[in-house]
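Asks: model this:
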Amino acid sequence: MNQQIRNIMTQNVATVTDTQSIQEAAAIMSQKNIGSLPVVDHTGQMVGMITDRDITLRSTAQGENAQTPVSQVMTAQQIVQADPGMDAQQAAQLMAQQQVRRLPVVENGQIVGMVALGDLATDNQKDGADQALSTISAPSAPQK
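Replies: This is a model prediction of the structure:
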């Protein structure tokens, strides 16, 4: 039987608000040894995601100030999310389709967990994780 995401997700997820600086976001990532953070507004509703890559390419490479608000660098549209009731196979398929390695788990607009490809790589979910990794790692456009 396939496990629900709620049983394998990481709980107590670190977040950042959309008004905090990218320097603060980077410091949280460094402290927690993670590469992405869900972005929430003042009510706790998830409004985006920010990654270490976002900070590098959308701010540092553009000469932005370290005090630039997260809202100017984050990905805010079409955030791929999981529901805690989703099963692990569905999550693996979603990750493969969207070519993402981490899924925020959202319930009623609130972040309740995070599931990573590594979370799916348990004995019971190994086939789905292997398939997802293969698809995620494939180039999105043919190489010439």
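
Asks: make it CA atoms for all contacts and neighbour counts henceforth
Replies: Fine.

Asks: Measure how buried residue 98 is and give me the count.
Replies: As a burial measure, residue 98 scores 14 neighbours (other C-alpha atoms under 10 Å).

Asks: Could you measure from it over to residue 92?
Replies: 10 Å (C-alpha to C-alpha, to the nearest Å).

Asks: The structure of the following sequence is requested for comparison with the preceding one:
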Amino acid sequence: MNFIKKPKKPKTSAPARSQMALLGGSYSLVISAVVLALLIVVNLFVSALPTTLTKYDISSTKLYSITSNTKVVVNALEEDVTIYWIVQAGQEDDVIENLLSKYESLSDHITVVKRNPDVYPTFAEQYTDEEVPNNSLVVEFGDRYRYI
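Replies: Coordinates of the predicted model:
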């Protein structure tokens, strides 16, 4: 019988194996930290973009979009328009917030100002005698105004 001898694997000492495992683990940790940091930077960059670039109206009737007629009117503004958003802190309606930010980004003549009724309890009284619910709007244009 012929016995074929298998070559013996060189024995590595226990400290050499643990050092290789430590290097592999360190490499994985560094790569994970770099990827995490990169994801955080990308997230911060995307969150800094205006909502006109990050939110799209996918409703069938384009309910949350600004029409081309509105854009023409807004671009023709020559005087400043202030939209007062009467809303309590933390109770902002997302749809209204989205539309108001779109209006504000269309023209330098449009300014949106939040007025918290808890902080300014008599603010709405100068525009209406009605009880003003949360997420109401007052649009002021020169000497004219409209409570919505």
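
Asks: Please work out the TM-score for the two chains.
Replies: After superposition, the two chains reach a TM-score (TM-score structural alignment, normalised by the length of structure 1) of 0.23; 59 aligned residues with a C-alpha RMSD of 5.1 Å.

Asks: packing partners for the one helix or strand residue 93 of structure 1 maps to?
Replies: Secondary-structure element containing residue 93 of structure 1, defined by DSSP states H and E: helix 88-98. Counting contacts by 3 or more C-alpha pairs under 8 Å, 6 or more residues apart in numbering; DSSP states H and E, helix 88-98 of structure 1 packs against helix 117-120, helix 126-137.

Asks: redo that, cut-off 6 Å
Replies: helix 126-137 (3 or more C-alpha pairs under 6 Å, 6 or more residues apart in numbering; DSSP states H and E).

Asks: What are the buried residues along the helix it packs on?
Replies: Neighbour-count burial for helix 126-137 of structure 1 flags 126, 128-130, 132-133, 135-136 (criterion: 16 or more other C-alpha atoms under 10 Å).

Asks: The nearest residue to residue 51 of structure 1 once chain neighbours are set aside: neighbouring residues, count only.
Replies: Nearest non-adjacent residue to residue 51 of structure 1, counting by C-alpha to C-alpha, 6 or more residues apart in numbering: residue 36, 4.1 Å away. The tally of other residues near residue 36 of structure 1 (other C-alpha under 10 Å) stands at 20.

Asks: any idea how far residue 111 of structure 1 is from residue 36 of structure 1?
Replies: 14 Å.

Asks: where do the contact lists of residue 98 and residue 92 of structure 1 overlap?
Replies: Shared contacts of residue 98 of structure 1 and residue 92 (C-alpha atoms under 6 Å, 6 or more residues apart in numbering): none.

Asks: Next one: residue 136 of structure 1 relative to residue 129 of structure 1, how far apart?
Replies: Counting by C-alpha to C-alpha - residue 136 of structure 1 and residue 129 of structure 1 are separated by 10 Å.

Asks: Then residue 111 of structure 1?
Replies: Distance from residue 111 of structure 1 to residue 129 of structure 1, by C-alpha to C-alpha: 22 Å.

Asks: before we move on, what about residue 27 of structure 1?
Replies: Distance from residue 27 of structure 1 to residue 129 of structure 1, by C-alpha to C-alpha: 30 Å.

Asks: what's the answer for residue 36 of structure 1, then?
Replies: For residue 36 of structure 1, the distance to residue 129 of structure 1 - C-alpha to C-alpha - is 20 Å.

Asks: likewise residue 105 of structure 1?
Replies: For residue 105 of structure 1, the distance to residue 129 of structure 1 - C-alpha to C-alpha - is 17 Å.

Asks: Output the longest helix belonging to structure 2.
Replies: helix 14-48 (DSSP state H).

Asks: packing partners for it?
Replies: Against helix 14-48 of structure 2 (3+ C-alpha pairs under 6 Å, 6+ apart) you get no helix or strand.
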